[in-house]
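Enquirer: I'll drop the sequence and a predicted model, then ask my questions.
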Amino acid sequence: MSLPPVDLTPHIERRQRLQDYMRSLGGGIAVLSTAPETVRSRDSEFPYRFDSDFFYLTGFTEPEAWLVVLAGEREASILFCRERHEEQETWTGHRCGPDAAAARFGFDEAYAVERLDDLLPALLLNQPTLFAPLQAGGALGERLARAQETARQQARGQHQLPTRQRDPRPQLADMRLVKDATEIALMRRAARISAGAHARAMRHVRPGMHEYEIEAELLHEFRRHGAQSVAYNSIVAAGANACTLHYPAGDAVLRDGQLLLIDAGCEYDGYAADITRTFPVNGRYTGPQRALYDLTVAAQDAACAAIRPGASFNDGHEAAVRVLAQGMIDEGLLQGSLDGVLESKSYSRFYMHRTGHWLGLDVHDVGDYRQPDSTGIEGERPWRTLERGMILTVEPGIYVRGAADVPEAFWDIGIRTEDDALVTDEGCELITRGVPVHATEIEALMRE
């Protein structure tokens, strides 16, 4: 079977960076496994999705795979994976097999996964540090414990076992925070597909439809353009349902005069997009809807203006909160001065989440939001400094449930406006603007 070529360079370079990190700590052996298959019911599994760190280092997407990286006196990257199996492949599809995997993915060595228990103990001998997830459970923890016990028996006082264990995941998280050119290209592709899906939903929505029908339009557009999966379960929330932040698409009927909030993005070759738009079911915002909608767009503009290399991760959030808080005062949702509202955080009644998160192989991607290895006042570390190549979401919102002290015109309005921002030398680029964000542009699209 002929398989499409794989660009080995990014994955090889990432493994080399991991080796550099290991050498800086005296060298050793790193052991990582990919995600297991998960049973959905009886003998049926959920669609398989690889472990993100494992894929980042290998590009390998099959289950039952292990990666061993050596750094020090011996340098090597070794894959353990499933053998070719004609009968099993008839049922579940092609397997790469160790021989092909070594050449196709740039490993120094590759073996059948059944040989892991035989070969891993010897690889552990005379390694000063074991780089593996701390307190590893499941198959990884069991295999490591078994290998270490076997290695202890083989050592017989003539060889040393690792005397230290370090978790490589924080280092991998720092590596994954700044995207390389390959990753940025994939995320642009995911963003274009996802933006097209949101535009499709805007064109198709009509009063009387159900939330799940709009979800189906999103899924159709994702798959039609080659996305392998959703990046997360789509939120399609009509009316008051939009005030529930992680509301799953249900069977509610879309009614004339309501807003529809869609938070959805696809996964393309492992990388996620994350977009939210809120638009009127009948194609026209009411006055109160438009007032709050324009407020979220203004807050997003303020946040984006604060995103640039050298800025703090929190700068965008603070800029968005100031705009939202002032708007809540102007519209009569809150009373008092802007400084008072910010100090008391009374705005959190209507805006209870942060303005963004890292984005990449995971929709809520890895990476500390605080500066690593630093100290702050009373032990609180300062916010991380943004760098060129980071990608984060920008998603201010406002969620107003009905209450006696809330103007009735705003009852049960939930709005969020979200785009994906690539940090550039000049500031940031919103890579998801293939779907309109301004109210007049959305209304024009919906008239098509």
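Expert: Received, thanks.
Enquirer: all contacts plus neighbour counts: C-alpha atoms, from now on.
Expert: Noted.
Enquirer: Which residue ranges of this structure form helices?
Expert: Taking DSSP state H, the helices of the chain run over residues 9-24, 52-58, 86-92, 98-105, 116-124, 138-155, 169-177, 181-204, 211-224, 287-305, 315-330, 338-344, 439-446.
Enquirer: For residue 392, which of those is the nearest?
Expert: For the helices of the chain, proximity to residue 392 was assessed by Cα to Cα; helix 169-177 is nearest, at 9.5 Å.
Enquirer: in that closest one, what counts as buried?
Expert: Buried residues in helix 169-177, counted by 16 or more other Cα atoms under 10 Å: 169, 172, 175-177.
Enquirer: Quick one: those residues as a markdown table, columns for distance to residue 262 too.
Expert: Converted to a markdown table, the buried residues of helix 169-177 look like this (distance: Cα to Cα, whole Å):
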| residue | distance to residue 262 |
| --- | --- |
| 169 | 32 |
| 172 | 32 |
| 175 | 31 |
| 176 | 28 |
| 177 | 26 |
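Enquirer: before we go on, here's another structure to hold up against the first:
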Amino acid sequence: MSMFPAATYQARRAALLARLRDAGACGLVLLPGHVDSPMNYRDNAYEFRQDSSFLYFCGLQQPELALLLDIDDGSTTLHGDDIGIDHLVWTGPLPSVAERAALSGIERTATNARLGATLSTARTAGRDVHFLKPYRGETRLALAAWLGLADAQIDAAASRALTLAAIALRAVKSTSEVAEIENALHVTRDMHHLAMRLSRPGVVEQEIVGAMEGLALAHGRRLAYPSIFTSRGEILHNHDHSVKLKGGELIVNDTGANSPIGYASDITRTIPVGGRFTGLQAELYDLVLDAQTQAIAAVAPGVPYRDIHGLACRVMVEGMKTLGFMRGDAAEAVQAGAHAIFFQCGTGHMMGLDVHDMEGLGENDVGYGEGFTRSTLFGHKSLRLARPLQPGFVVTIEPGVYINRWLTERWQAEGRHAQFIDYAMFDRHADFGGIRIEDDILVTADGRRELGPPIARTRIDVEAQCAS
């Protein structure tokens, strides 16, 4: 089982308790792990993925475990059940709960049945039970039963102090965590280069997706998220892979592998089917790459990520003006939200154990925080990260151009941002598709570092991989 040393998890739990005490919290912290999620009946489950906060503070990747921390006396108890003979014949021998606890530096263990009784006693005594807002139905049901809450009460009862403490700790990546992300990126590089070589006329998209996932599995990994591999790149999260490639179109390939411990990678490359970028494809590709290059260069401690997003948007509006798609002042166009005619999403997000790191804890708490309010404008409101960057943050930088026929038609009918947008040009290139280029960046004490091995990114290098 892949884990950090026990001392890592002990230090994380101690830091969590210290932050909670500093915030004036007392009582218990309950961190439930995940249970198996049935695919179509109980014994045929989806591949198990542990809750990331449980994984961060405990490291154990088995189902049906729960972590209970006592803020007042500093103790930690791992709840779980040892297998009996009925399970043994199906699974073979498995480590006991005590053996698993030792791997995480936990001395106390108890059964799952005991957990309910402990929580009931604590509630009767008037002690607080801190838990994170759940995002899985099974966890919601368990919390409701343990804590005597109706489902409608659960979200409001989640602990604000615990949420903010967990975000603060998980946001700053240690050297070991960064190494895990780079470990994942080595496999991700091979997956992307394989896709470039396979993207040829006559091949069905699913064949290439399958080859990439097979490569990840051959390295003992899983995908960090379902692959976006599509010749309809203007559809931002298109997971249909049924199209047979014709030649001449562009493929947006947004695919990343996990590390053995579960840390994500998140890389996007745009591939010309047939091996060459032509005409407008080449011009827009170079524009997106320029926007990404300038945005990466702007990453530094203290810089609000919102400013990096604004920079990428302005660079692309200026380029789209040169190509005849936009007009007017670039800064004014971005402020008004007119850039969203071709760039409908944000420039990036936090990354770690989750590909959109910690967003299950609350996207605004993770990405915005004090002093930063989420925009209500189309496009700008999809920016997941705005807050000032800190050393140890890992972020993605992923500008793109997406010419979406349905969006163009709607905005044109409404006359929206007509002073900035040349709708005739968008109509002329309604079938263009999309381009995205994405890399993973570590914020360092004095700037930034691009993580992982080089993955073909310039037009020359991408075309060379396609031809290899």
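Expert: Arrived safely, thanks for sending. These numbers come from a predicted model, not from an experiment.
Enquirer: care to give me the TM-score?
Expert: Superposed pair, TM-score by TM-score structural alignment, normalised by the length of structure 1: 0.88. Supporting alignment: 424 aligned residues with a Cα RMSD of 2.7 Å.
Enquirer: re the thing from before, kindly reformat the helices of structure 1 as a markdown table containing distance to residue 44 of structure 1.
Expert: Formatted as a markdown table, the helices of structure 1 follow (distance: least, Cα to Cα, whole Å):
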| stretch | distance to residue 44 of structure 1 |
| --- | --- |
| helix 9-24 | 32 |
| helix 52-58 | 23 |
| helix 86-92 | 12 |
| helix 98-105 | 26 |
| helix 116-124 | 27 |
| helix 138-155 | 20 |
| helix 169-177 | 31 |
| helix 181-204 | 28 |
| helix 211-224 | 22 |
| helix 287-305 | 43 |
| helix 315-330 | 43 |
| helix 338-344 | 51 |
| helix 439-446 | 41 |
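Enquirer: To residue 383 of structure 1, which of those helices lies closest?
Expert: Comparison of the helices of structure 1 against residue 383 of structure 1 by Cα to Cα identifies helix 315-330 as nearest, at 9.0 Å.
Enquirer: hmm, back to that, ok, which of the helices of structure 1 comes nearest residue 352 of structure 1?
Expert: helix 315-330 (10.4 Å).
Enquirer: hmm, back to that, what is the nearest of the buried residues of helix 169-177 of structure 1 to residue 325 of structure 1?
Expert: Taking Cα to Cα as the measure, residue 325 of structure 1 lies nearest residue 177 of those, at 30.3 Å.
Enquirer: what about the helices of structure 1, which gets the closest to residue 354 of structure 1?
Expert: Per Cα to Cα, nearest to residue 354 of structure 1 of the helices of structure 1: helix 315-330, 6.5 Å.
Enquirer: Check the spacing between the aligned residue in structure 1 for residue 249 of structure 2 and residue 212 of structure 1 real quick.
Expert: Matched by TM-score structural alignment, residue 249 of structure 2 corresponds to residue 258 in structure 1. As judged by Cα to Cα, to the nearest Å, residue 258 of structure 1 and residue 212 of structure 1 stand 16 Å apart.
Enquirer: which of the two has more neighbours?
Expert: Comparing residue 258 of structure 1 with residue 212 by other Cα atoms under 10 Å, the one with more neighbours is residue 258, at 22 against 19.
Enquirer: mind listing what the more buried one touches?
Expert: 238-239, 280-282 (Cα atoms under 8 Å, 6 or more residues apart in numbering).
Enquirer: So which of those residues is surrounded by the most neighbours?
Expert: Greatest neighbour count in the contacts of residue 258 of structure 1, by other Cα under 10 Å, goes to residue 238: 30 neighbours.
Enquirer: okay, now the closest residue in space to it that isn't next to it in sequence: neighbour count?
Expert: Leaving aside its chain neighbours, residue 238 of structure 1 sits nearest to residue 260 (4.5 Å; criterion: Cα to Cα, 6 or more residues apart in numbering). Neighbour count for residue 260 of structure 1, taken as other Cα under 10 Å: 29.
Enquirer: what do you get for residue 92 of structure 2?
Expert: 9.
Enquirer: excluding its backbone neighbours, what's nearest whatever residue of structure 1 lines up with residue 211 of structure 2?
Expert: Per TM-score structural alignment, the equivalent position to residue 211 of structure 2 in structure 1 is residue 217. Distance criterion Cα to Cα, 6+ apart; nearest residue to residue 217 of structure 1, sequence neighbours excluded, is residue 201 at 6.2 Å.
Enquirer: list the contacts for the one you found?
Expert: Neighbour list for residue 201 of structure 1: 214, 217-218 [criterion: Cα under 8 Å, 6+ apart].
Enquirer: got it, and residue 277 of structure 1?
Expert: Applying Cα under 8 Å, 6+ apart, we find residue 277 of structure 1 in contact with 198, 261-263, 415-418, 437.
Enquirer: And it, what's its match in structure 2?
Expert: Using TM-score structural alignment, the partner of residue 277 of structure 1 in structure 2 is residue 269.
Enquirer: repeat for residue 305 of structure 1
Expert: By TM-score structural alignment, residue 305 of structure 1 lines up with residue 297.
Enquirer: Look up how far residue 395 of structure 2 lies from the nearest residue to that match once chain neighbours are set aside.
Expert: In space, and not counting its chain neighbours, residue 297 of structure 2 is closest to residue 448: 7.8 Å by Cα to Cα, 6+ apart. Separation of residue 448 of structure 2 from residue 395 of structure 2 (Cα to Cα) stands at 10 Å.
Enquirer: Appreciated, that's everything.
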